[in-house]
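Colleague: no sequence on hand, only this structure:
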């Protein structure tokens, strides 16, 4: 019983003022005391003010999106009118941007001419002069000159076109890096990511993105640059330029097919991770099948890109935007929809203060390119993302690639060290030592099938695929159908609403009930902090509507129970449940406020919003409540949207440190509501002390699989632990469910100094990034409702970060390079074990063999195994044979 009381909201620990001080501890005194204790280097971080980062983000400078274009119509293949790299690649997107009036919303950038030395940062003088010399080549010699290079054509205008494209990319990047612009799009050609230090290649002459990155670094505007390349062809030019450096992280998703797809390079494989100081800073995702979809590409983003990007913490992000990965492109043969690119931008926008520059690379189906460009630019402008398709499972070959990549990067990034390794060859009987369970285990086995040919000259025409007329019609229809879908959902302005009412302050303990943490000051502190951060001026206050909140309370809760609560009959005060003469009115006002906000979001008056309300609700069950909760605010809002507004899928994400037992019970048999809860469990010894908070409780009847508990059992958690489960579990499940509306039960009692958090240490900024990464879902329809959180400053700053994320403001990035708690890893595995069958997207996560090999080496290993069996040898002999490939198995 002592353990139960210790962790119960409002129980015996409430009277202990030293542990429940609602005001912020004096950091100077804390630091002085810790210094007296002669802290070791390992815990020096405890000296830091956990609120320092967010307090630097009080002011928000409104910055706009930049736009620059270079169509270069005089750069075209004179001898081949079907050549895919042509001016229509820019002209078609220009028409689409004009139709959507997107350019008018941007700041147009006019590049200035740069001296030759600007291009010699990464290219040799010989290459640059060779490009210059093309200006004087006669028409009848152009094709011959072009045949000296792989997939290149020249005209007398190629030099000026390439120079203008690079100047445009550099000019836009500098404006963004300086902070004059929020972000920007460069609609330019010719592309650049295949251009190498001393060689032209793949329609590319000067490496636009690489030069932009180098210039920003040289001018002291960025110390760390992330380059994300989603062109379907590997950008070997960028890779080679930064391969031995750790100030540029190059991340490429490209078609590979074991080397059979152009540029047919062995270095495009996932084991090419950089060299020297650059080890770990070159990341290849080589795709071995065509027809991959949004869900496949999203799996790459969630499982590899976001974990590394957040650990790297770039100052600037450059996107090599090749839309040949989009549906319809004959060179890519993928099925990525245009709106995937808007999700990518939004998911990355929480990093680098939103400093993202997108530069056009490939893309050879003009209408698909146009829609991809439009969706990317809309995301840069802060428009809502259209939902993307999330098929039930991920391509099996991609799962292999993702796990290969994690294996080869494991030594360099903490985020990949949490994945379990297993011994290989296995320490079992000899005939089974090479067995791999394909469903749960992964062996990194690489294959390179391309046989290079000796080339005296390269083809200059007819080497590219061409769509048939019927194929063109089919893909045009697909693009137009998507455009119509986007129009149906409509554009909603990025207005953030909020609800708050002074009347809610009247709910407070009657008489002296000790230092009870659920008090009116929680709301006052949030509103005061909103004002300090200028959020009250920038958000729209939603007026209370005239619907009957009592009706909706009785729809969700047992009628007699609801009646007693509203009449304040048959209820007794207890440490975690208090009331006074105004409590019933406050309960009604709270529900009315949250319903008003939900309706306002639904109607499109605001895109999203925050509910600064109390009393909280997620512990309120059908006919009973506890934990300061009377009625379940978020479930009432969800039921209202389902019954009144015909929503079919509502996601509730609950990151309060306490399990929302009421929310679980009220939604347990519903598929219309997915409930995901991250909470402290301690094997049912933490409030609300119910075994129902364990991972084994997954829902029942139609709701089976729609209840996801993520319970922590041991130790105090940090943002490393929460962010890991967020990327591995919360976001994949959320995307798979494809909600039409998202509600966040925002409890901040896992934050620093919270009296009920018992040592959990989340910073305010991590909560902002939770909301930032939920924004792409449900067309941005997102409602953040206050639940717990009892340290005034940490709660107020955390809710402020959530609101700033909804507004699209810059966010400080949490420090996410620490180690993940073993208990967290165990929790993840437990949740995966019960939910992988229904939510197949989770099958990406496998145990990885502490061994890698080529196909040839695997065959040798099998032969050696057979020989050892004949000799009655041991597995250790086999392990010694391939020792160079074996990683330490934890």
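Modeller: Nice, thanks for sending it over. None of the values given here were measured: they were computed from a predicted structure.
Colleague: going forward, measure contacts and count neighbours with C-alpha atoms only.
Modeller: Noted.
Colleague: quick one: contacts for residue 114?
Modeller: When contacts are counted by CA atoms under 8 Å, 6 or more residues apart in numbering, residue 114 touches residue 167.
Colleague: tell me, what residue is most central in this structure?
Modeller: residue 347 (4.1 Å; CA atoms, centre = their mean).
Colleague: do you know how far residue 111 is from residue 180?
Modeller: For residue 111, the distance to residue 180 equals 15 Å [CA to CA, to the nearest Å].
Colleague: re earlier: quick check: the residue nearest to the centre of the chain is in a helix.
Modeller: Yes. Assigned with DSSP: H, G, I helix; E, B strand; the rest coil, residue 347 falls within a helix.
Colleague: name the nearest residue to it, sequence neighbours excluded.
Modeller: Leaving aside its sequence neighbours, residue 347 sits nearest to residue 773 (CA to CA, 6 or more residues apart in numbering; 5.4 Å).
Colleague: show me what contacts that neighbour?
Modeller: 346, 347, 350, 731.
Colleague: next, count neighbours for the last one.
Modeller: Spelled out, that is residue 731. By other CA atoms under 10 Å, 18 other residues sit near residue 731.
Colleague: and for the first one?
Modeller: For residue 346, the tally of surrounding residues (other CA under 10 Å) stands at 24.
Colleague: swap in the third one?
Modeller: The local packing of residue 350 (other CA under 10 Å) involves 24 other residues.
Colleague: sorry, back to before: which SSE is the residue nearest to residue 347 in?
Modeller: Following DSSP states H and E, one finds residue 773 within helix 764-774.
Colleague: tell me which residues in that helix are buried?
Modeller: Neighbour counts over helix 764-774 (16 or more other CA atoms under 10 Å) mark 764, 765, 766, 767, 768, 769, 770, 771, 772, 773, 774 as buried.
Colleague: got it, and stretch 144-160?
Modeller: 145-160.
Colleague: likewise for stretch 594-614?
Modeller: Within stretch 594-614, the residues that count as buried by 16+ other CA under 10 Å are 594-602, 604-614.
Colleague: what of stretch 515-522?
Modeller: 515, 516, 517, 518, 519, 520, 522.
Colleague: for the residue nearest to residue 835 when sequence neighbours are not counted, what are its contacts?
Modeller: In space, and not counting its chain neighbours, residue 835 is closest to residue 705: 6.7 Å by CA to CA, 6+ apart. Contacts here follow CA under 8 Å, 6+ apart; on that basis residue 705 touches 698, 699, 835, 838.
Colleague: which of these lies closest to residue 104?
Modeller: Using CA to CA, residue 838 is the member of the contacts of residue 705 that sits closest to residue 104, with 45.6 Å.
Colleague: near the closest one, how many other residues are there?
Modeller: Neighbour count for residue 838, taken as other CA under 10 Å: 13.
Colleague: quick check: residue 836 touching residue 842?
Modeller: Yes. Between residue 836 and residue 842 there is a contact at 5.3 Å, judged by CA atoms under 8 Å.
Colleague: and the comparison structure, right after this:
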């Protein structure tokens, strides 16, 4: 595998032997009234603490410089190591790089990176401007001063050109390494900065625009589309102007603006600037009109604005203008972001472009905060967990003073000032030491823990071998993990039985004893006992397996909290999230995730803040009831609801259920009122609702009820989430709770889709970048309505949902009538379940960007699974279809099939007694998602099981097949669905055999 990160730094500033130092000082010019920086105040006599601090910095700098010269000298070409000095007190000074490198060395990050050999490379810029800059190497002092006077906020030095050229070449080389797969991502520690530089002029300390040149280079050499994110506190007007007519580069800037009162004082820095011509819509500015913006503000901007658009844009490379002048204490930015914030922003961006992400240093003028911010960002690039945010709270809040008054300490009459400053100095040193110890604390040696025990397969249905909750569910998942090499990369943790004390944390003593008593019952008694519950079967070893599932979840949580592993996966069964305190329900006996949450709090000895996210397609009624009065546990569920008609068929899963008593607001349901919800709906829910609320809650542990029955092809869920979609949801959650994330298997009844989906989640937990998503179709109108309702209800509890100017969360969207033409993918089943990154879908030149995610237009896609509602009786049946026909009244969104195709002549009459809609695949014997060939009437499984029908078509050439699941007909040659009177006989026979009556319509 490729190394994770490459850190590119300039060498320690020094003069090479034989070269005389340039004239000092260099020449700077700052425009009156519009200066980017301000000169330092007049010098005063240094105090004793100043002298001590200067000595410490010099000592640290000397040691770090010696180390870096020895270890990093090969990063740049020989002869390019000259310095770029500046006026005394000038903000953009060489000490900025010293401070960054000192922190990287102090936190032992440099040895974890791959060094990059760079050299000055050619630039893509105006030739006359390039010649002018090159000539500055031979200019006199007067000429440099005169030239600098023609620009805004720049200084010039005979070495400026060489250093700026080298900085640009550094980023270019890093782009090539990332695109070639030599490294996964990278950090370029360079100066001077570049994002203000334009095609024909310097501006704001910048001579050449490193990221703009690199983006253009990536376009021309690698043919990629690029996302540029600029989080420097100053707007990167140079970058914006270079790409404002280019639809292949999406530029996103979040900066201080103050209604154009802040530098660079341009109207184009406002949100109204969206690009020009073909580039309109590809420029997004987030202007802050007040100082003091905090971590929640930046994270909210990423979640609500950047990520939804970026997922739709689907960049193949992400470049970041990484200025750290928005951090607390920076004299220019006057913002209040912490170093931890930039770790989270970096982590969020790592989910894009298959992880191809490059950060290039821009501004940042408080040396301490600059070093800390750069270090935390690099740690994220290296795969370290994001640190917990300190009381993040909601966005848009008022702030404490940025610079609190110094702590007063007792002073002696002889030296009152010095004593007070020494006391403050000692306190500052103690705080620095504590922070360093926290950062230097090594992460767990093993990244991901895995719990699996095949003993749990001893729970099985003795009366129905086709029951969807098969023992093979966990064995197939474990097998797929082994095939992909994931098992070897994880740390195997022992499965164990949950103790009675652990089970009693969530279940009543009477119920535990009832379940224990089933171990000695005879088969007839077990069947009778199972009938007492909703959708439950009981085997002689069911109690033992349920104990093992709950205990394994507890074991994994122990390992995460003890620091043995960072995160983990529990491949367990039977599932648990439907189990109530005193009753089994919906295949579930003991609520493993709920027991693990309580066990974690017991281990911590306090009400540890726990986020339980339930993405199983069925509402976790048991988990919700156990925590609905507890504010220490935030329960969030995304599930299919269908206005209460989908299992478990109660109002508990409605968005109006928010908890009770002290726990009001800590239950958050996102109910889908229809089938076919997929990646667009789930990711939108994550970006707009789940992640903002989760960041505001600030959990210390995240548990996922990881059911995969919302996956495409599941026989019970009827949804369309891809394995790649699950990977991205996992990646987003990894930014929470310091990376302490545990996935516990719940439902999922298509053996192929659950194996691929859970493997993709484990792969993400291990640090592999989430693959590029398949093309995201427009959102389902019903999903918009659900998200709007959830937001309206939970605004009163969570300030992170109280943002003004929402694009679509106002009134529910109404579906429009189809006027003709096909919308969306040609074959909705064609997206591969492979673990490789999906392909990209190009955009037309004249297409208006971002229309799909924010419009009210309906989409049309064929169902892959049952459309009808589920009740408890249906849920308990074997997989293999739905008891309701596809032509349900009020059902919305189905691909309009072809009314004719040239292959209808291949359809043969149905042989007498030769159509068995419950028959297994003739190749593998599985009864799941089977199709019948309308030529020879052989039965084979679909592409999401073992793809035997696809192979039958390839060998026989028989193109038309009928689905036993939804009675649709697919033509392999036309790659489309077909409905024609020639097919009605076969459809009607299948419908009669399946439901006991003729089709409700023959049209």
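Modeller: Received it, and whenever you're ready, just let me know what you need. Bear in mind that the values here come from a model prediction, so they are computed numbers and not experimental data.
Colleague: so what number do they get for TM-score?
Modeller: Scored against TM-score structural alignment, normalised by the length of the first structure, the superposed chains reach a TM-score of 0.77; 715 aligned residues with a CA RMSD of 2.6 Å.
Colleague: quick one on the thing from earlier: which of the buried residues of stretch 515-522 of the first structure fall within helices?
Modeller: Judged by DSSP state H, these include residue 522 as members of helices.
Colleague: would CSV of the buried residues of stretch 515-522 of the first structure with distance to residue 469 of the first structure be doable?
Modeller: Output for these, formatted as CSV (distance: CA to CA, whole Å):
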residue, distance to residue 469 of the first structure
515, 75
516, 72
517, 69
518, 67
519, 69
520, 68
522, 64
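Colleague: list just the nearest of the buried residues of stretch 515-522 of the first structure to residue 234 of the first structure.
Modeller: Closest approach between those and residue 234 of the first structure, by CA to CA: residue 522, at 52.1 Å.
Colleague: could you find the closest non-adjacent residue to the closest one?
Modeller: That would be residue 792: by CA to CA, 6+ apart, it lies 5.8 Å from residue 522 of the first structure.
Colleague: trace the one you found over to the second structure, please.
Modeller: Alignment note: residue 792 of the first structure maps to residue 751 in the second structure; criterion TM-score structural alignment.
Colleague: isn't its match right up against residue 475?
Modeller: No. Applying CA under 8 Å as the test, residue 751 of the second structure and residue 475 come out as separate, 9.5 Å apart.
Colleague: looking at these two, which is more packed in?
Modeller: Using other CA under 10 Å as the criterion, residue 751 of the second structure and residue 475 rank with residue 751 on top: 23 against 20.
Colleague: quick revisit: how about the residue nearest to residue 835 of the first structure, secondary structure?
Modeller: Note that with three-state DSSP, the state of residue 705 of the first structure is coil.
Colleague: same question for residue 191 of the first structure.
Modeller: coil.
Colleague: need the contact list for it.
Modeller: Residues near residue 191 of the first structure by CA under 8 Å, 6+ apart: 165, 203, 204, 205, 207, 208, 360, 361, 362.
Colleague: and of these, the nearest to residue 339 of the first structure?
Modeller: Minimum distance to residue 339 of the first structure across the contacts of residue 191 of the first structure is 15.9 Å, recorded for residue 360 (CA to CA).
Colleague: from residue 137 of the second structure, how far out is whichever residue in the second structure pairs up with residue 146 of the first structure?
Modeller: In the second structure, residue 146 of the first structure lines up with residue 148, judged by TM-score structural alignment. Separation of residue 148 of the second structure from residue 137 of the second structure (CA to CA) stands at 13 Å.
Colleague: then residue 600 of the second structure?
Modeller: To residue 137 of the second structure, residue 600 of the second structure is 64 Å away according to CA to CA.
Colleague: so residue 443 of the first structure versus residue 596 of the first structure, what's the distance?
Modeller: Residue 443 of the first structure is 53 Å from residue 596 of the first structure, by CA to CA.
Colleague: could you do residue 837 of the first structure as well?
Modeller: Taken as CA to CA, the span from residue 837 of the first structure to residue 596 of the first structure is 38 Å.
Colleague: quick revisit: corresponding residue for the residue nearest to residue 835 of the first structure in the second structure?
Modeller: So, by TM-score structural alignment, residue 705 of the first structure is matched to residue 665.
Colleague: with residue 552 of the first structure instead?
Modeller: Counting by TM-score structural alignment, residue 552 of the first structure lines up with residue 502 in the second structure.
Colleague: contact partners of the strand or helix carrying residue 694 of the second structure?
Modeller: Taking DSSP H and E as the criterion, residue 694 of the second structure maps to helix 691-697. Helix 691-697 of the second structure is contacted by residues 296, 300, 303, 392-394, 611, 634, 732-733, 736, 798, 800-801 when judged by CA under 8 Å, 6+ apart.
Colleague: buried ones among these?
Modeller: Here, 16+ other CA under 10 Å leaves 296, 300, 303, 392-394, 611, 634, 732-733, 736, 798, 800-801 buried among these.
Colleague: please name the nearest non-neighbouring residue to residue 154 of the second structure.
Modeller: Among residues not flanking residue 154 of the second structure along the chain, residue 205 sits closest, at 4.6 Å (CA to CA, 6+ apart).
Colleague: mind listing what that neighbour touches?
Modeller: By CA under 8 Å, 6+ apart, the contact set of residue 205 of the second structure is 92, 153, 154, 155, 192, 193, 194, 196.
Colleague: redo that, cut-off 10 Å
Modeller: Going by CA atoms under 10 Å, 6 or more residues apart in numbering, residue 205 of the second structure touches 28-30, 36-37, 91-92, 151-156, 191-197, 362-363.
Colleague: ditto for residue 201 of the second structure
Modeller: With CA under 10 Å, 6+ apart, residue 201 of the second structure has these contacts: 126, 129, 130, 133, 150, 151, 152, 207, 208, 238.
Colleague: restricted to buried residues, select these in ChimeraX.
Modeller: To isolate the buried subset of those in ChimeraX, counting by 16+ other CA under 10 Å, use the following:
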select :130,133,151,152,207,208,238
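Colleague: turn the contacts of residue 201 of the second structure into JSON lines, including secondary structure and distance to residue 450 of the second structure.
Modeller: Shown next, in JSON lines, are the contacts of residue 201 of the second structure (DSSP: H, G, I helix; E, B strand; the rest coil; distance: CA to CA, whole Å):
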{"residue": "126", "secondary structure": "coil", "distance to residue 450 of the second structure": "56"}
{"residue": "129", "secondary structure": "helix", "distance to residue 450 of the second structure": "58"}
{"residue": "130", "secondary structure": "helix", "distance to residue 450 of the second structure": "56"}
{"residue": "133", "secondary structure": "helix", "distance to residue 450 of the second structure": "58"}
{"residue": "150", "secondary structure": "coil", "distance to residue 450 of the second structure": "63"}
{"residue": "151", "secondary structure": "coil", "distance to residue 450 of the second structure": "59"}
{"residue": "152", "secondary structure": "coil", "distance to residue 450 of the second structure": "57"}
{"residue": "207", "secondary structure": "coil", "distance to residue 450 of the second structure": "51"}
{"residue": "208", "secondary structure": "coil", "distance to residue 450 of the second structure": "49"}
{"residue": "238", "secondary structure": "helix", "distance to residue 450 of the second structure": "49"}
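Colleague: please consider this matter closed, and thank you.
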